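# predicted coordinates and the sequence they were generated for:
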Amino acid sequence: MLRNNILVFVKSMLMVQLFFVVLLAGVSLDINSIWQNDALVKRLPKAIQGMQINLNNEQAAELVRNANVALAGRNQWPWSGSTYFSRTWPQSLMTSNIQVLASADLTVTGKEEPDGLPGTFELPAIVQEESAPTLSTEELVQLKDSRVALYCTHSAETYTPDSGKPKLDGKRGLVNDAAREVVGSLRQQGVNAVFYDEIHDFPEYEKSYTNSRETVKRIIKEQEELAALFDVHRDHIPGMEKAETVKINGKPSARILIIVGTDERKPHPNWEENLAFA
């Protein structure tokens, strides 16, 4: 009984295979006969010609740009402009993945920028200091038993006039020297200040803040009487070709801008106290 069942199964499999062989052979013969039909072959070029799309160089470059800006054939890199990452890049990401937007002429709406350099805005009035500011007696008393800690999330930031480039990958840029100068000035005035010089932005720059967060946790754990914690950066204001400076002891010096985070995006219950302290 078992033997008969096996034979029936084998015969069935052979018949199925034979069926597919015959089917494929028939389809192949039909295709060959169609292709050998001279009348149809002669009509194919005309049919294909009606489907052709003619593009000039500019249109072709635009299509390539929608898929990959690096292959767009531009005279300069697109991210060299000050508005590339804030406007152009998000738009390119959208149009390269949503085709209905790729064929549309997208425009960015918003307030018109004032006359002058793009991206400029009003800054607080600059007060020229003839000498370095000093802490009052009351402030020194408040900070006597406390500590001020500084660190650099972007450790590689430096200054082009001195270093030849704005960033030293894998090394400590001159922004670290600026942080040390602040620490030295605070110590001269009797404030317990310390600088943590860990490198946070190498080898993976995008993990800079993830790495510096661990440093912040360690600082808070080590410094029980922590009065202030500063992340020192070498930044610039987009659109400004010349940096704002003040004179200290007769020498031009960079202005210090203290940035205080708010609770606009994430909970930050003490941000107003930080603002008052700053």
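Yes, it's here.
# CA atoms for contacts and neighbours, from now on please.
Noted.
# which parts of the stretch 151-278 of the chain are helices?
Along the stretch 151-278 of the chain, counting by DSSP state H, counting those that start in this stretch, helices occupy 160-163, 175-188, 208-222, 271-277.
# closest one to residue 152 among the ones you listed?
In terms of Cα to Cα, the element of the helices of the stretch 151-278 of the chain nearest to residue 152 is helix 175-188, at 6.9 Å.
# residues contacting the closest one, please?
150-152, 155-159, 192-195, 197, 232-234 (Cα atoms under 8 Å, 6 or more residues apart in numbering).
# here's the one I want to compare it with:
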Amino acid sequence: MKKYRAVVIDGKKLIRRGIAVMTLAVVAALGVLDIKIAAPKINVMPDSIGQSAVAESVPVIGAVSGTAEKLKSSAIAVVKKVVSFVLTFDPFDLHTAVAEELPLIKAVGYGYLARTANQSIAAYNPQNVDTGGGTAEPATPGTGQYPITEVDSGQGKALGKEKSKILIRNETDFGINIDEMLSSPLKFDMKGEEPKVLIVHTHTTECYSPEGASVYSADKSDRSLNADENMTAVGKAVKRVFEKKGIKVIHDATVHDNPSFNGSYENSRKTVEKYKAKYPGIAVVLDLHRDAFIYDDGSKAKFVTEIDGKKTAQLMLVVGTNGGGLDHPNWRENMKLALKLQNHISKKYPSLMRGVNLRKERFNGHVALGSMIIEVGSSGNTLSEAVRGAELAAAEISDFLNTLK
């Protein structure tokens, strides 16, 4: 099946760059030319308090009441503000200027590997639709081959001797009482004859590295429409484990991110709502994804551990909240389940799970009391590693859910 890669040309951005060049030329001229301006002798605003207040709001007025140097500095400041407004970023800040042009720096700057999902686009969405916060792939270097680097990102390694604890990567302003959530009962059960678990893939076409690969080509896509190599294959494996363990489950293989990546969360939400209307008893919705990290040097991270002598992809539970402004009143129920699952899985496989990721974005978590994303490995992992990690986790998840019957 043909793989694809999206290329977007932003005409507005090109126009902005043209305006920027001309405006920067003006700024440079102001800085180089020694413009001699006679300081006015009039007192524009006798009241020093009022003068100070207005000067802060309108810098030019503050400069007129002062020296020629202040006037020139203020004019430059105003021009800079205009440029920043037009470009929607500050070109005079080297980091943000370069980051705007080089998405790789934007994705992995500020001292840590930032998943592009962290770059929220909810604020730019006039319909206030749950886009998932911009979970596009990290930018690759462009061309050439780069190494795939094995990384142990498990919470067991991070916690060291305190393996009995749970690691949370909290990207919200909410506080989490882990002990309280672990001891608190869930607001749903697994009783009944109809399906209780739904597996979906918002980013269905996410796929993995070839078996045995130690390098990757930057011009190759990390997406595939082939159901035998993308997230559908992982979902099938999880479904088999659930059914073997007696869990009534539905696996939906709808492709939600093709032909357009934009709107994939809206598409998957509609899919979930369709099943919820048919089977109101669905309590757990698992959205299976695979993660992606690219280092500053272009190398791709492969989140892997060794279990029973076999390389196994590590997993991460991701829970959305209403921190981004979208309606999600029961997100703590989602988090409660995630913590209980993390605790249960980690007791048997301490190195399998990465820390639980709590996010401002909603990620369609409002659709069920037991809704969450599961990141199965990363683009550096192979499909076999991903399937193995997913199967081990699914067995433990099934055992936990069976206690709710």
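That came in fine, so what should we check first? In this text, all values refer to a predicted model and were calculated from it rather than measured experimentally.
# on that earlier part again, most packed of the helices of the stretch 151-278 of the first structure?
Each of those was scored by mean neighbour count; the highest is helix 175-188, a mean of 17, by mean count of other Cα atoms under 10 Å.
# what range does it cover in the second structure?
Aligned by TM-score structural alignment, helix 175-188 of the first structure falls on residues 231-244 of the second structure.
# distance between the matching stretch and the chain's centre?
Relative to the mean C-alpha coordinate of its chain, stretch 231-244 of the second structure is positioned 24 Å out (Cα atoms, centre = their mean, to the nearest Å).
# how about stretch 239-249 of the first structure?
Centre-to-centre, stretch 239-249 of the first structure and its host chain are 27 Å apart (Cα atoms, centre = their mean).
# buried residues in that stretch?
Within stretch 239-249 of the first structure, the residues scored as buried using 16 or more other Cα atoms under 10 Å are 246, 247.
# for that stretch, how far is the first residue from the last?
This stretch, stretch 239-249 of the first structure, spans 29 Å end to end (Cα to Cα, to the nearest Å).
# also stretch 99-111 of the second structure?
This stretch, stretch 99-111 of the second structure, spans 13 Å end to end (Cα to Cα).
# before we move on, what about stretch 252-268 of the first structure?
Length of stretch 252-268 of the first structure, first residue to last, Cα to Cα: 36 Å.
# and stretch 48-62 of the first structure, by the same measure?
25 Å.
# contacting residues for residue 67 of the first structure?
Applying Cα under 8 Å, 6+ apart, the residues contacting residue 67 of the first structure are 92, 96, 97.
# how does it look with 10 Å?
Residues near residue 67 of the first structure by Cα atoms under 10 Å, 6 or more residues apart in numbering: 92, 93, 95, 96, 97, 102.
# thought the first one was touching residue 63?
Yep, that's residue 92 of the first structure we're talking about. No: checked against Cα atoms under 10 Å, the pair residue 92 of the first structure and residue 63 is beyond contact range at 11.2 Å.
# neighbour count: those two, which is higher?
residue 92 (19 against 16; other Cα atoms under 10 Å).
# please name the nearest non-neighbouring residue to the more buried one.
residue 66 (6.1 Å; Cα to Cα, 6 or more residues apart in numbering).
# so how far is residue 108 of the second structure from the counterpart of that neighbour in the second structure?
Matched to the second structure by TM-score structural alignment, residue 66 of the first structure sits across from residue 17. Residue 17 of the second structure is 24 Å from residue 108 of the second structure, where distance means Cα to Cα.
# quick one: which of those two has more around it?
For residue 17 of the second structure versus residue 108, neighbours defined as other Cα under 10 Å are more numerous around residue 108 (20 against 15).
# and the nearest residue to the more buried one once chain neighbours are set aside, which of the three is it?
Distances taken as Cα to Cα, 6+ apart put residue 114 closest to residue 108 of the second structure, at 4.9 Å, once the chain neighbours are dropped. Following DSSP: H, G, I helix; E, B strand; the rest coil, the label given to residue 114 of the second structure is coil.
# wait, residue 114 of the second structure sits on residue 103?
No: contact criterion Cα under 10 Å: residue 114 of the second structure and residue 103 do not qualify, at 11.3 Å.
# the two: who's more crowded?
residue 114 (20 against 16).
# residues contacting the more buried one?
104, 105, 106, 107, 108, 138, 292, 293, 294, 295.
# out of these, which sit inside strands?
Among the contacts of residue 114 of the second structure, none falls in strands (DSSP state E).
# buried subset of those residues as a PyMOL selection?
The PyMOL command for the buried members of the contacts of residue 114 of the second structure (criterion: 16+ other Cα under 10 Å) is given here:
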select buried, resi 104+105+106+107+108+138+292+293+294+295
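# I'd like the contacts of residue 114 of the second structure written out as JSON lines, with distance to residue 242 of the second structure added.
Formatted as JSON lines, the contacts of residue 114 of the second structure follow (distance: Cα to Cα, whole Å):
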{"residue": "104", "distance to residue 242 of the second structure": "38"}
{"residue": "105", "distance to residue 242 of the second structure": "40"}
{"residue": "106", "distance to residue 242 of the second structure": "39"}
{"residue": "107", "distance to residue 242 of the second structure": "36"}
{"residue": "108", "distance to residue 242 of the second structure": "36"}
{"residue": "138", "distance to residue 242 of the second structure": "32"}
{"residue": "292", "distance to residue 242 of the second structure": "26"}
{"residue": "293", "distance to residue 242 of the second structure": "29"}
{"residue": "294", "distance to residue 242 of the second structure": "33"}
{"residue": "295", "distance to residue 242 of the second structure": "35"}
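# appreciated, that's everything.
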